[in-house]
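# sequence? don't have it. structure:
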C-alpha cells in the first residue's frame, strides 16, 4: 500500500518548515483530520499528555483510523485507554518515536525479544540530562552554567523541569516497563528524582572512584512486584552506559536467552523522530498491526509496586558540612546505628564559606538502611545543605 500525505495541520501556518506544503490540504482544526474520508492514518506530533493531542488520538481511533504518535507523556498516562480503543476498532496504535527517538527499542522489545523473559530494562532516556552531565564531566563546570548553555543550544527548554527533574525519562520508562514485562502502564508507581542537585564535586568524586554519573531509568519485575525508578546513578566505567555521551540515549534489556541487548542512538530531534514515525507508517502500510503493548490490554498483568526498602546495593552519599571537629564522627555514628557499612570516606578541603564536602561509598546493603541513616541526620546543625544520595549501578 503506498503512503500518501493528504492533509496537514499546525498552529502556525506561516512558519517556514523548509518544505513546500502547498500541495496538501491545510486543516486549521486538528481534530478535523480524524473525520476525513481520505485519511487512513493520523500522525500526532503535538505533545502534551492531554489537550489537543489526546482529543485527536481519541477521535482518530473512534473513527476507526490508525494513529501514530511521538507523544510519550500521552502514552504513559493514557496508553491503556487508547490501546483498548485501537483493539475495539481493530486499528493500529503505534508510538516508536515516543521512546529514545530513532532507536528501534519499542520494536526490539515487542518483536525482536518476544521469545525472552526480560529481567531488567534500564538506560539513559533523556538526552538533555545526559548532555548536561557529560559536559560537566568534560569541563568540570557547575550544573547551572551547563544548563544555560544547553538552553542556548536548544537541547533544553526554557522551562527545563520535565527534563532535569526526571519526568520525561519516567514517561519513557513506564512505556518500556509495560513492553518488557507485559504489565499495565504505571507512571505513578515510578520513584523519580532528577539531576538538579548534582554538583561539580559529585562528578569529580565519581571520576576519582572509577564511575561516571548518568540519569538512569531502571525497571525490574520479580515475585516482589514491579520496581521502577529514575535516579542519577554512579555507573562503573566498565559498563557501556558510562560511555554514552552528549545527547545520545541508550537502553539495555537483559533477556534470559539473548543476554544483554544494548540499543544506542540519537534520542531526540527532527531526524530521529521522523525516522521512527515513518517506520511505524511502513508497518501500517504492510498491514503489521498487533496490540499496542504486545498483548491485549486485558491480558496485561497488574503487579504491586515493589518497595525499594528491601533492595540491596551500594550507594554514594555526599554531605556538605560545617568544617569542625566531631562532624565525621556524627555521620559515622548515624551510619553505624542504621547498619550501613562504609566502603570509603573522603573529606575535601574547606571552601571559602567554611564548609567542606564529605563523600561516602557504602558496601552493598539494604537501601532502607541508607534511608534510615539520612533520616537520623535530618536537621543536624553540622549539615549546611541536603545530602545527595545516588545509587551505584552494579549490573
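That came in fine, so what should we check first? Since this is a predicted model, take the numbers as computed values, not measurements.
# going by C-alpha atoms from here, please, whenever you check contacts or count neighbours.
Fine.
# pretty sure residue 253 is touching residue 121, no?
Yes: between residue 253 and residue 121 there is a contact at 4.4 Å, judged by Cα atoms under 8 Å.
# all strands of the stretch 151-300 of the chain, in order?
191-192, 211-222, 225-236, 248-255, 259-266 (DSSP state E, counting those that start in this stretch).
# need the ones you listed in a markdown table (columns: distance to residue 86).
Shown next, in a markdown table, are the strands of the stretch 151-300 of the chain (distance: least, Cα to Cα, whole Å):
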| stretch | distance to residue 86 |
| --- | --- |
| strand 191-192 | 30 |
| strand 211-222 | 26 |
| strand 225-236 | 26 |
| strand 248-255 | 27 |
| strand 259-266 | 28 |
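# any chance of CSV for these, columns distance to residue 175 and mean neighbour count?
Formatted as CSV, the strands of the stretch 151-300 of the chain follow (distance: least, Cα to Cα, whole Å; neighbours: other Cα atoms under 10 Å):
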stretch, distance to residue 175, mean neighbour count
strand 191-192, 15, 17
strand 211-222, 11, 25
strand 225-236, 11, 23
strand 248-255, 12, 22
strand 259-266, 16, 16
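# right, and those strands - which one's nearest residue 134?
Among the strands of the stretch 151-300 of the chain, strand 211-222 comes nearest to residue 134, with 8.2 Å by Cα to Cα.
# who does the closest one touch, helix- and strand-wise?
Contact analysis of strand 211-222 by 3 or more Cα pairs under 8 Å, 6 or more residues apart in numbering; DSSP states H and E lists strand 118-124, helix 127-139, helix 167-181, helix 200-208, strand 225-236 as its packing neighbours.
# now do the fourth one and helix 127-139, the angle between them.
Angle of helix 200-208 versus helix 127-139, following axes from the mean of the first three to the mean of the last three Cα atoms, to 10 degrees, is 70 degrees.
# let's bring in a second one:
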C-alpha cells in the first residue's frame, strides 16, 4: 500500500487530521491499535473551546454537536463557602465553551470517515516506523495476522502519550519538560440530571472538587485524591458525602445524587517534548504534550495542532511550499506553552496540597479572590479558558 500521509492513532487528533486532509485533496490512511468500539466508547473530557467548535463546524463535523452539545457562557469558582461566577462570554467578546463528550466527537469523525470511504484500520499491532529522516518513510504493522507495509511521504504521530510515534524518535533529538503533580482526580459518572447550568470548580481545605456534566441526564464529578488511591475504599456513599462536603456553600446548592455508573482515577502531569517533529514525522496531541485536566485543554490542543499540520501539508502539496512544515513545531509550541501555563495556574490555585504551608494556602485564597473580583484578572482567566483565537 501507499499513501501521502500515514496517520497513527484514531483519536480526535488523527481522525480530524484525516478529515481535514481529505478536504484539502491530500490522501491519508489511519492506523489504530484499539478496536472501533473502544475508540467510540472511551470516555474522556468534553469541554470544547470556541476555536475547536468553530473548527468542527467549518469542517462539516458539527451537526450533532450543535444539536446535543451544551453551550456554557460562564464557569463558577467556589471557595470560602461562596460561589463566584466568571462570565466567559461577556469578558471575551462573545466567545463560549461547549460541553460535548470526546467520544461523541470521535463517533462523528468515524461516521464521516465511513461516509467518505476514508481508509481507517482498527486493531493493528506491531507498528514500526522506518526511514523517518529520509524522503521515503514507511510503516510496518500487523493486521488480521498478516504483516503489512505502507509507504508514505509523511507520518503523523497522533497515538497518545504511550504511543510508538514519539518513541521512534532518537532520544538525543528531543528535549523533555515534565512535572508530575502530587495528587490525582477520582472521577465518576452519575445518572443524575445536572442541577447547575455551568461547571463549578471548588477549592476546599479537604481538597479540590469539580462539578461537570456529559449530557442533560448524566453528571460528571471529580474529587482530588492521592495518585495511588485505592478505589475499593471509596463506596458510593463515601463519594457523595465527600462531594457534598467540598461543595458546601452559603446558598445551599449541592450536586444531585444518582447511581454511579463509572469510577476512575486520573493522574495529573504536565509534559512537553521539543521539537514536535523529526524528519518526516510530525507529532500531534498527547503524543507531544500533556496538560493536567484542570484547564480543559487536552483535546483542544490536539485540534489546534492538526489545524496547523493540515494547512502545512496542504501548502506542501498544493503550492510546493515547505516553510509551514518546517515551522510546524515552533508554531504549535507557542500555543502549547500558553496552555501549559494556564493549566498549571488553574491546578495550583485550586488544589490544596499536603506540601502547602499556611502561607501558601493563604496565597491561593488571595489569588482566587483576585481573579473573581478584578475585571482584568477575570478577563485573563476567561480568554484562556475559552481558548485564544487562531491567527492564520
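It's in. Predicted, not measured: the structure shown is a model, and the values here were computed from it.
# fetch the TM-score of the aligned pair.
In this superposition the chains share a TM-score of 0.24, using TM-score structural alignment, normalised by the length of the second structure; 148 aligned residues with a Cα RMSD of 6.4 Å.
# between the strands of the stretch 151-300 of the first structure, which one is closest to residue 328 of the first structure.
Comparing those by Cα to Cα, strand 225-236 comes nearest, at 23.0 Å.
# mind listing the helices for the stretch 251-395 of the first structure?
270-285, 327-338, 367-377 (DSSP state H, counting those that start in this stretch).
# now the stretch 151-300 of the second structure
Under DSSP H, counting those that start in this stretch, the stretch 151-300 of the second structure gives helices at 164-167, 236-246, 298-319.
# report all helices and strands that the longest one contacts.
The one in question is helix 298-319 of the second structure. Using 3+ Cα pairs under 8 Å, 6+ apart: helix 298-319 of the second structure touches helix 12-23, helix 50-58, helix 323-326, helix 328-350.
# in CSV: those, plus distance to residue 157 of the second structure.
Shown next, in CSV, are those (distance: least, Cα to Cα, whole Å):
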stretch, distance to residue 157 of the second structure
helix 12-23, 8
helix 50-58, 20
helix 323-326, 14
helix 328-350, 13
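# out of these, which gets nearest to residue 209 of the second structure?
Residue 209 of the second structure sits nearest to helix 328-350 of all those, at 8.8 Å, using Cα to Cα.
# re the thing from before, burial-wise, tell me which of the helices and strands packed on strand 211-222 of the first structure comes out on top.
Ranked by mean neighbour count under mean count of other Cα atoms under 10 Å, these are led by helix 167-181, which reaches a mean of 26.
# wait, residue 73 of the first structure sits on residue 169?
No: the criterion here is Cα under 8 Å, and residue 73 of the first structure misses it with residue 169 at 9.9 Å.
# hmm, back to that, will you turn the helices and strands packed on strand 211-222 of the first structure into a markdown table that also has distance to residue 328 of the first structure?
Shown next, in a markdown table, are these (distance: least, Cα to Cα, whole Å):
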| stretch | distance to residue 328 of the first structure |
| --- | --- |
| strand 118-124 | 34 |
| helix 127-139 | 28 |
| helix 167-181 | 35 |
| helix 200-208 | 18 |
| strand 225-236 | 23 |
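# any idea which of the ones you listed gets closest to residue 391 of the first structure?
So among those, strand 225-236 is nearest, using Cα to Cα, at 5.0 Å.
# OK, contacts around the residue nearest to residue 252 of the first structure when sequence neighbours are not counted?
What sits nearest to residue 252 of the first structure in space, not counting adjacent residues and going by Cα to Cα, 6 or more residues apart in numbering, is residue 262, at 4.7 Å. By Cα atoms under 8 Å, 6 or more residues apart in numbering, the residues touching residue 262 of the first structure are 250-253.
# could you rerun that using 10 Å?
105, 122-123, 240-241, 250-254 (Cα atoms under 10 Å, 6 or more residues apart in numbering).
# before we move on, what about residue 359 of the first structure?
201-202, 205-206, 316-320, 344-348, 387-388.
# change it to 8 Å
So residue 359 of the first structure contacts 205, 316-319, 345-347 (Cα under 8 Å, 6+ apart).
# which two of those residues have the greatest separation?
Of all pairs in the contacts of residue 359 of the first structure, the most separated under Cα to Cα is 316 and 347 at 13.5 Å.
# so which of the two has more stuff around it?
residue 316 (22 against 16; other Cα atoms under 10 Å).
# contacting residues for that one?
Here residue 316 of the first structure is in contact with 234, 359-362, 388-392 (Cα under 8 Å, 6+ apart).
# looking at those residues, which are in strands?
In strands, defined here by DSSP state E, the members of those are 234, 359-362, 388-392.
# so which of these wins on neighbours?
residue 234 (27 neighbours).
# my guess is it meets residue 207, correct?
No: under the criterion of Cα under 8 Å, residue 234 of the first structure is not in contact with residue 207, lying 9.3 Å apart.
# circling back to that earlier point, looking at the helices and strands packed on strand 211-222 of the first structure, spot the one closest to residue 276 of the first structure.
The nearest among those, by Cα to Cα, is helix 167-181 at 14.9 Å.
# my guess is residue 310 of the second structure contacts residue 21, does it?
Yes: here residue 310 of the second structure lies in contact with residue 21, judged by Cα under 8 Å, at a distance of 5.9 Å.
# for residue 388 of the first structure, see how far away the closest residue in space to residue 391 of the first structure that isn't next to it in sequence is.
Leaving out its chain neighbours, the residue that sits closest to residue 391 of the first structure by Cα to Cα, 6+ apart is residue 315, at 4.4 Å. Residue 315 of the first structure sits 10 Å away from residue 388 of the first structure, going by Cα to Cα, to the nearest Å.
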